[in-house]
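1. dropping a prediction and its sequence here:
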Amino acid sequence: MSDVLTRPRVAVVFGGVSSEHNVSCLTAAGVLGAIDRDAYDVIGVGITKSGRWLVMQPEAVAALQVSDHRLPELTETAEDAVLVRGAAGSELAVRDRSALAKVGPVDVAFSLLHGPFGEDGTIQGLFEMMNTRYVGAGVLASAVGMDKHYMKLVLAGSAVPVGPYVVITPQQWQSDPIAALDAVAALSYPLYVKPARGGSSLGISKVDEKSQLTAAIEEARRFDPKIIIEQAFVDARELECGVLADIDGGRPHASKVSEIRMHTASGFYDFEAKYLPEEQVDLDVPADIEPAVAAEIQRLAIETFEAIGCEGLARVDVFLTAEGKVVVNEINTMPGFTEHSMFPRMWAASGVSYPELVDRLIRLGLERPLGLR
């Protein structure tokens, strides 16, 4: 048996049909560059914006980078990839007209899809149905983590502190928008209007007065018909903490805490600030906070991870209010892995390098039991 066949085969799945397609391509490029090719046989599975699954060689995936201030995007030129359920797991094949060729096992799928139809439990459900081991949160945890409404309900039910918010469903907005706007009156300005099931700060607006609210809702609805409106914490600090499952089955581990400091007038950590490096943002790792505050954030990050039944990894975002209270903003079950992303930076500062982090996640996926857990 060849050395290739003895190495675990990792299918890196990325791209996708959501508005975060380009960010996922960047994440995949970073991860491919960090995987130990002597330890793992790696194949790329790109999903185009139209939904086609394509087989891509690792070198082509690693080449997906920001160019001329533009994020990368998959084209439709590669061969079709097909995932099939085998007798002892799943297999990946290339479609050659009406036949399948180059069939090979998939020992673990490393899904780097961000946003709906990838981070929301949908592809996790496909992996479960296809008997595929995979990295990261399962179906329920992914779905709860993606929907900010249900995420806050679960966290509040687990005694994890969350801020005031109002949800506007598509039915409410279509049938009685005046009543929906009246419900927002219970909150104090400024507000953040967000797609309920989105990420990477796409479609998010900061609203300082009522006259701006309708336009902000319509902007968020371009990305998701379900909207969440959150009360901002004035003069709060925005902090983050990474969580990583224990390789031996113990309680999860929390990284050092980081802080995002904006130099723009709005102070809003938007899409460009996250992924286009020339924007004015400082990412402090570790954050300049008291040890007791850091410990409280780490505790709440682990409790948030456990509250939604997360697996593998997550990034938990919190606010440290002007009064010194820690409030959980959200959990991200598939945080970005670009060179500008906080998650790998936090773990590097905690003693886990980028390649070590990727390797640990793959090993966690390989050890994941099939079926109900």
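-> Okay, I see it. Remember, predicted model here, so these are calculated numbers, not experimental data.

2. drop to CA atoms for contacts and neighbour counts, all remaining ones
-> OK.

3. now the strands for the stretch 201-350 of the chain?
-> Here the stretch 201-350 of the chain has its strands, by DSSP state E, counting those that start in this stretch, at 205-207, 227-231, 237-244, 253-262, 281-284, 313-320, 326-332.

4. sorry, that was for the stretch 51-200 of the chain
-> 53-56, 81-86, 89-96, 99-106, 108-111, 165-168, 191-195.

5. which parts of the third one are buried?
-> Spelled out, that is strand 89-96. Across strand 89-96, burial judged by 16 or more other C-alpha atoms under 10 Å covers Gly89, Ser90, Glu91, Leu92, Ala93, Val94, Arg95.

6. turn these into JSON lines, including distance to Glu356.
-> Listed next are the buried residues of strand 89-96 as JSON lines, based on distance: C-alpha to C-alpha, whole Å:
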{"residue": "Gly89", "distance to Glu356": "26"}
{"residue": "Ser90", "distance to Glu356": "26"}
{"residue": "Glu91", "distance to Glu356": "26"}
{"residue": "Leu92", "distance to Glu356": "26"}
{"residue": "Ala93", "distance to Glu356": "29"}
{"residue": "Val94", "distance to Glu356": "31"}
{"residue": "Arg95", "distance to Glu356": "34"}
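
7. let's bring in a second model and compare:
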Amino acid sequence: MEDNPEIRLEDQSDDRPPQHTADGRPAPHSVVRPGPEGRKPRVAVVFGGRSSEHGVSVVTAASVLRAIDRDAYDVLPIGITTEGRWALTADAPDRMAITDRRMPSVEQVADQDGALLLPVDPSNREIVYTEAGAVPKALGEVDVVLPLLHGPYGEDGTLQGLLELSGIPYVGAGVLASAVGMDKEYMKRIFTSFGLKVGPYTVIRPREFDRDPQAARRRVTEFAAVHGWPLFVKPARAGSSIGISRVDGPEGIDAALAEARRHDPKVVVEAALTGREIECGVLEFPDGPRASVPAEIPPADSHSFYDFDAKYIDAEEGLVPAPLTAEQTERVRRLAVDAFEAASCEGLVRADFFLLDNGEFVINEINTMPGFTPISMYPRMWQESGVSYSELIDLLIQAALRRSTGLR
């Protein structure tokens, strides 16, 4: 690899001034665990990935790279291409933005010549750069991974399992909680088992569809006969509203199933719920998880529902804090922490609810690695709760450094 001033590791002195949070407590990075030989902890910011949310992950990483405290941490940006190659990338967030309604990709900032290898030996946390015809080059040890991947092959427990095998601490949920947070069916099953209210749904599994597509179609029609139209047909394991269709009648079923199965062979069909969309962030502090002020997602008047374009391209400002009563605010914050605990989450979660017309909160889903883009609700909710963007990142890294890998 030729020298590139944008693609490198930097060692910096650790002479940070003391800082404090909004409530006067010492800032999280005032207790940063030093790396080996007294150096600052090295954070691998991993982004991109093989899922359909690749571009969202790149935008998220751009925001994090701008905000992470470089006086507290050494930062190693690592991109995973859509084909799955791990690449050393430029630390260049300005080249990782949505442009002309097009999402960015890792390829825009990645070294094109070589690939990175993560160790699978817990006694060795050293990242190695390999290039055809060249001697592998050690890039130094990584103390913690900040995995900013969304969707399958990153947010679903696969990357978390690799990091567990490698013995490298990482931000966010572990293997089980990540898998649960990705799979809408098992997420709902776990919530129900812990007494959380979910909306009506049914699941069409891959073998069932392959065996008799018409029987699967009839089941959707029968579900609608009980719960009414419209329905929402979703990939069971996808995010950012990708692959979701609103179905207003029987004529739309086949296209909706085909679109969902384009992203995941398992499909979840949900009844429409009438109410307000309320979100709440959960963050792990040293004394346990706490909930942020909630937010409200306004109706997407220019879209049939809150789809991908409504979230990222034509996004409207959400209401932070949500205009709720004090009792409603306290209730949804408590439910968000309950969902965090039910799924055995760590680090962070964004919990999404419907506030029905009868005043009942119904949980829709959790996101174990919510978006951190400039317009994302999770960091906005915490900013309104008194935790700045950079403090938020710091708290997440510190929570990861406090934990060990393995059973816990």
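-> In hand now; what should we look at? What you see is a predicted model; the values in this text were computed from it and never measured.

8. report the TM-score for the pair.
-> TM-score for the superposed chains, counting by TM-score structural alignment, normalised by the length of the first structure: 0.94, backed by 367 aligned residues with a C-alpha RMSD of 1.7 Å.

9. one step back: would you reformat the strands of the stretch 201-350 of the first structure as CSV and include mean neighbour count and distance to Met151 of the first structure?
-> Putting the strands of the stretch 201-350 of the first structure into CSV (neighbours: other C-alpha atoms under 10 Å; distance: least, C-alpha to C-alpha, whole Å) gives the following:
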stretch, mean neighbour count, distance to Met151 of the first structure
strand 205-207, 21, 20
strand 227-231, 23, 11
strand 237-244, 25, 17
strand 253-262, 22, 20
strand 281-284, 16, 26
strand 313-320, 24, 12
strand 326-332, 22, 8
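
10. rebuild these as TSV, extending it with distance to Arg52 of the first structure.
-> TSV is the format used below for these (distance: least, C-alpha to C-alpha, whole Å):
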stretch	distance to Arg52 of the first structure
strand 205-207	32
strand 227-231	29
strand 237-244	31
strand 253-262	36
strand 281-284	36
strand 313-320	27
strand 326-332	25
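
11. which bit of the second structure covers stretch 317-329 of the first structure?
-> Mapped onto the second structure using TM-score structural alignment, stretch 317-329 of the first structure covers residues 352-364.

12. what is the end-to-end distance of the matching stretch?
-> Start to finish, the residues bounding stretch 352-364 of the second structure are 5 Å apart (C-alpha to C-alpha, to the nearest Å).

13. related to what we said a few turns ago, right, and the strands of the stretch 201-350 of the first structure - which one's nearest Asp120 of the first structure?
-> Closest to Asp120 of the first structure of the strands of the stretch 201-350 of the first structure is strand 326-332 (C-alpha to C-alpha; 10.4 Å).

14. before we move on, the earlier item: so which of the strands of the stretch 201-350 of the first structure is nearest Val162 of the first structure?
-> Closest among the strands of the stretch 201-350 of the first structure, using C-alpha to C-alpha: strand 326-332, at 5.2 Å.

15. how big's the offset between that closest one and the second structure?
-> Following the fit onto the second structure, the mean deviation recorded for strand 326-332 of the first structure is 0.3 Å by mean C-alpha distance after the TM-score superposition for the first structure.

16. quick check: angle from that strand to strand 313-320?
-> 150 degrees (axes from the mean of the first three to the mean of the last three C-alpha atoms, to 10 degrees).

17. done for today, thanks.
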